[in-house]
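>>> sequence and predicted structure are below.
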Amino acid sequence: MERLAQPVLAGVVTALVGFASSFAVVLAGLRAVGATERQAASGLFALCVVMGLVAIWLSLRHRLPISVAWSTPGAALLVSTGAVEGGFPAAVGAFLVSALLIVAAGLFPALGRWIAAIPQPIASAMLAGVLLSLCIAPVRALIDVPLMAAPVILTWALLTRFARRWAVPAALVVAVAAIAVSGPPGGLTGAALLPVLEFTAPTWNVSALVSVALPLFVVTMASQNVPGMAVLSNYGYRAPLRPILVGTGIASGLTAPAGGHVINLAAITAALVAGPDAHPDRDRRWIAAMTSGIGYVVLGLTAGLATAFVLLSPPVLVEAVAGLALLGALASALAAAVAAPEGREAAAVTFVVTASGLSVLGIGAAFWGLVAGGFMLLLMRSRNRVAAEPPAPKPATTPERTEPQPLSVRTSADPS
């Protein structure tokens, strides 16, 4: 019984930390692309239940600690993208296309290799640009709602020092308390506290596909699935990539009509179930991943309540909690973007364009950041290639033949 208690507890902690740390980001992202309150709550509920079921199935099937989560960077991408042409139905259509691309990456390894071939500085800089707008929200909140934001930020800072794992969940608890104290009396009256599924018929247009579907696929693969596999590998597990991508891609497609954006391998919380804290015996850590799946299913029942609380709070306070949750990801992305000296200029261009939030031809900044950074990288590489080329050797020349000159005899009359 004691051997079972440790991985079960690790799984419960993983689900609580994963949900509490980032559900506000998911809700903010869905609302940003046009979801109503009920549609956002539906999307959160669908994501929790389906990703929990996928985690249970993958862990049982492969007896590996395969942890599944929603794409937090993907949700941040939705925040930075904002409203898309065609509204939320077009966003749902983009979610479906992104899910199909994930399935295709599992079925056709070449597609996965193409994503892996995106230079690390460019992919990391795009992610950093996406995260920046949310990560500066705590500063805005200190200006706009200082009495509510200051305790939240202070709690996060102290626990980051002494109990990092619980820093964001504790900050969320303090934010909920501040909302409860400062909110209007009877604020939850009439709110739909029980989870409901509200389906949205998808539509498709080029703007939404380029602004949402392609960047969402790239961000999910580069910042979730690839690091998730790396975490498992670091702990000595050889997880089968193909069934994981196909399974999470199909699951993402199932959640899309209900409002969910994308499901993928966990990266941030993966170590909680794959590391020795889950169990000394590495062959029993899959129980922790399975338990986390069950925890997500249960937590999905709170989606309506979570959405109602978020709607009661000042939007900047919700964004502040989300920004605190993403500060670590921002730091990692910035470090990876400038790690290689030869890619720094291109990374800087990608970051600036993405963070600008510009929209050209209805296409969001994340896409243009990739384009601008890729162009800059090609330009710099071509310049470096030319500079590195050795000068062409000069052709050998034959000395000119000269006619012999007659010897001159010097006389006293000759000038000296």
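Sure thing, it's come through. Predicted, not measured: the structure shown is a model, and the values here were computed from it. Residues are numbered from 1 along each chain as shown.
>>> every contact and neighbour count from this point should use C-alpha atoms.
OK.
>>> how about the strands in this protein?
68-70, 263-265 (DSSP state E).
>>> which other residues reach the first one?
Okay, so that is strand 68-70. The contact list for strand 68-70 (CA atoms under 8 Å, 6 or more residues apart in numbering) reads 18, 47, 51-52, 54-55, 261-266, 293.
>>> one more to weigh against that first structure:
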Amino acid sequence: MSDASSSTALRQPVVAGLVAALVGFTSSFAVVIAGLRAVGANQAQAASGLLALCVVFGLIMLVLATWTRLPLSFAWSTPGAALLVSTGTVEGGWAAAVGAFLVTGVLLALTGLVPALGRLIGRIPVPLAQAMLGGVLLQLCLAPFVAVADSPALIAPILVVWLLATRWIPTWAVPIAFGVALVVMAADLVASGATVPSSELVPALTWTSPTFTIAAVVGIAVPLTVVTMASQNIPGVAVMSSYGYRVPWTPSMVAAGAGTAVVAPLGGHAMNLAALSAALTAGDGAGPRDRRWIAAATAGVAYLVLGPLSGALVALSAAAAPGIVESVAGLALLAAFAAALRGALDDPDHRTSSAVAFLVAASGLTILGVGGAFWALVLGLAVRWGIERPRPSEDVSR
């Protein structure tokens, strides 16, 4: 191979990895901040969680890609963070939420170590899981359109730029909208005379000793595991398969689960195989097949660099006018919301159970201190098996 060809073969995966990290970070960090704050994290704890997630899954990507020579990409659970927004504070507050994150890590690792558990989660009907996710995402996806009515001068520029970018460069639409949001937030802070203390710009890892409550385990850990598996890990495997790669399931799930357990006391909620990032690091744009692992490794290094920005982003978000961060988060989740609705309602034989699950998840229902996401699964399954009565020969995961 000539020097020029060798340089190109290396440059392609490096650029693909940098793009994957930038798109992944800027298009969804607002959702993570909103989720952590919703379940009780203060500004320092949210910044710690964002930093811990970036560092740990960045290291996991770097190590696994180098070890397996596969473009394995990991990310924080964006739908899981949206679930936290809909759940809100649980009994026991932030410490109980941290305990639920720790349980989530154990459950994710067990799906790789114990095949029966993986099969059990896999038996949850896909339309119900998608319906639950759609209900969880609804409020966040409404945020930009609610906010533009309250603060048109602040929100309208973000929406207009996002729409134009969606038309011409869809992959970068949310990151560009995020960039506009940063400009809007900075301008609003200058106009209001507010300042962000320099001490808040640099994040620090903040430890929270976990506590365990039934409400948090049932209301956060169980649906967080289901959402992460159904909307992140399984699609991540499918994306890799579409490019001819077989994901090493056990090492990947153990890494995701162990990583989640490590970051939980530091404020991180959950990590998983990536789907969008996987398409960027495993696709043809990442160069020759034997070099694409470099794209995942590069993305891992990039996340290590992006992590320290979490303090400034959380501080700026906390000081910003209400609705700006939530609007960016809602725009980031619109595609996932549309996909969830389609998956939930595609099967006409089971639309009633899916509609029930969707509405319960979207309602904000809380029973016995447990949020609506869990009850969406329970009531959706009850309607599916009690009223719709699947045929004995029917695939339970249909």
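That came through fine. Model, not experiment: these values are computed from the prediction.
>>> hang on, the earlier thing: mind giving me JSON lines with the contacts of strand 68-70 of structure 1 and columns for distance to residue 309 of structure 1 and neighbour count?
Below are the contacts of strand 68-70 of structure 1 laid out as JSON lines (distance: CA to CA, whole Å; neighbours: other CA atoms under 10 Å):
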{"residue": "18", "distance to residue 309 of structure 1": "18", "neighbour count": "23"}
{"residue": "47", "distance to residue 309 of structure 1": "19", "neighbour count": "31"}
{"residue": "51", "distance to residue 309 of structure 1": "23", "neighbour count": "28"}
{"residue": "52", "distance to residue 309 of structure 1": "23", "neighbour count": "27"}
{"residue": "54", "distance to residue 309 of structure 1": "28", "neighbour count": "24"}
{"residue": "55", "distance to residue 309 of structure 1": "27", "neighbour count": "30"}
{"residue": "261", "distance to residue 309 of structure 1": "21", "neighbour count": "32"}
{"residue": "262", "distance to residue 309 of structure 1": "23", "neighbour count": "30"}
{"residue": "263", "distance to residue 309 of structure 1": "24", "neighbour count": "32"}
{"residue": "264", "distance to residue 309 of structure 1": "26", "neighbour count": "29"}
{"residue": "265", "distance to residue 309 of structure 1": "28", "neighbour count": "28"}
{"residue": "266", "distance to residue 309 of structure 1": "26", "neighbour count": "25"}
{"residue": "293", "distance to residue 309 of structure 1": "24", "neighbour count": "32"}
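>>> may I ask which two of those are separated the most?
Spatially, the most separated pair among these is 261 and 293, at 18.1 Å (CA to CA).
>>> which ones are touching the residue positioned nearest the centre of structure 2?
The residue lying closest to the centre of structure 2 (CA atoms, centre = their mean) is residue 78, at 1.1 Å. Counting by CA under 8 Å, 6+ apart, residue 78 of structure 2 touches 28, 31, 32.
>>> for residue 30 of structure 1, state which of the contacts of strand 68-70 of structure 1 is nearest.
Nearest to residue 30 of structure 1 among these, with distances taken as CA to CA, is residue 261, at 7.9 Å.
>>> do I have it right that the closest one meets residue 75?
Yes. Between residue 261 of structure 1 and residue 75 there is a contact under CA atoms under 8 Å: 7.5 Å.
>>> tell me, what's touching the two both at once?
Counting by CA under 8 Å, 6+ apart, the common neighbours of residue 261 of structure 1 and residue 75 are residue 30.
>>> residue 257 of structure 1 matches what in structure 2?
Residue correspondence to structure 2 (TM-score structural alignment): residue 257 of structure 1 is matched to residue 265.
>>> sorry, that was for residue 83 of structure 1
Residue correspondence to structure 2 (TM-score structural alignment): residue 83 of structure 1 is matched to residue 89.
>>> which ones are touching the residue lying closest to that match once chain neighbours are set aside?
Spatial nearest neighbour of residue 89 of structure 2, chain neighbours left out: residue 39 (4.3 Å); criterion: CA to CA, 6 or more residues apart in numbering. Counting by CA under 8 Å, 6+ apart, residue 39 of structure 2 touches 84, 85, 87, 88, 89, 90, 93, 94, 97.
>>> what is the burial count for the fifth one?
When you say that, I think you mean residue 89 of structure 2. Look at residue 89 of structure 2: counted by other CA atoms under 10 Å, it has 21 neighbours.
>>> equivalent analysis for the last one, please.
Using other CA under 10 Å, residue 97 of structure 2 has 34 neighbouring residues.
>>> which helix in structure 1 runs the most residues?
helix 2-32 (DSSP state H).
>>> so which of the contacts of residue 78 of structure 2 comes closest to residue 361 of structure 2?
Among those, residue 31 lies closest to residue 361 of structure 2 (CA to CA), at 17.6 Å.
>>> trace that closest one over to structure 1, please.
Per TM-score structural alignment, residue 31 of structure 2 is aligned with residue 25.
>>> I figured residue 257 of structure 2 hits residue 106, correct?
Yes. Here residue 257 of structure 2 reaches residue 106: they are 5.8 Å apart, a contact under CA under 8 Å.
>>> who has more neighbours, those two?
residue 257 (26 against 20).
>>> list the contacts for the more buried one?
104, 105, 106, 107, 108, 109, 110, 270, 271, 272.
>>> cool, residue 99 of structure 2 as well?
Counted by CA under 8 Å, 6+ apart, residue 99 of structure 2 has contacts 210, 211, 212, 213, 216, 217, 264, 265.
>>> from the contacts of residue 257 of structure 2, pick the one nearest residue 324 of structure 2.
residue 270 (24.3 Å).
>>> contact partners for that closest one?
Taking CA under 8 Å, 6+ apart, one finds 76, 77, 80, 101, 104, 105, 228, 256, 257, 260, 264 in contact with residue 270 of structure 2.
>>> and for residue 226 of structure 2?
121, 129.
>>> please apply the same query to the one 10 residues further on.
Counting by CA under 8 Å, 6+ apart, residue 236 of structure 2 touches 273, 274, 275, 276, 278.
>>> for the match of residue 257 of structure 1, which non-adjacent residue is spatially closest?
Using CA to CA, 6+ apart, the nearest residue to residue 265 of structure 2 is residue 208, at 5.0 Å.
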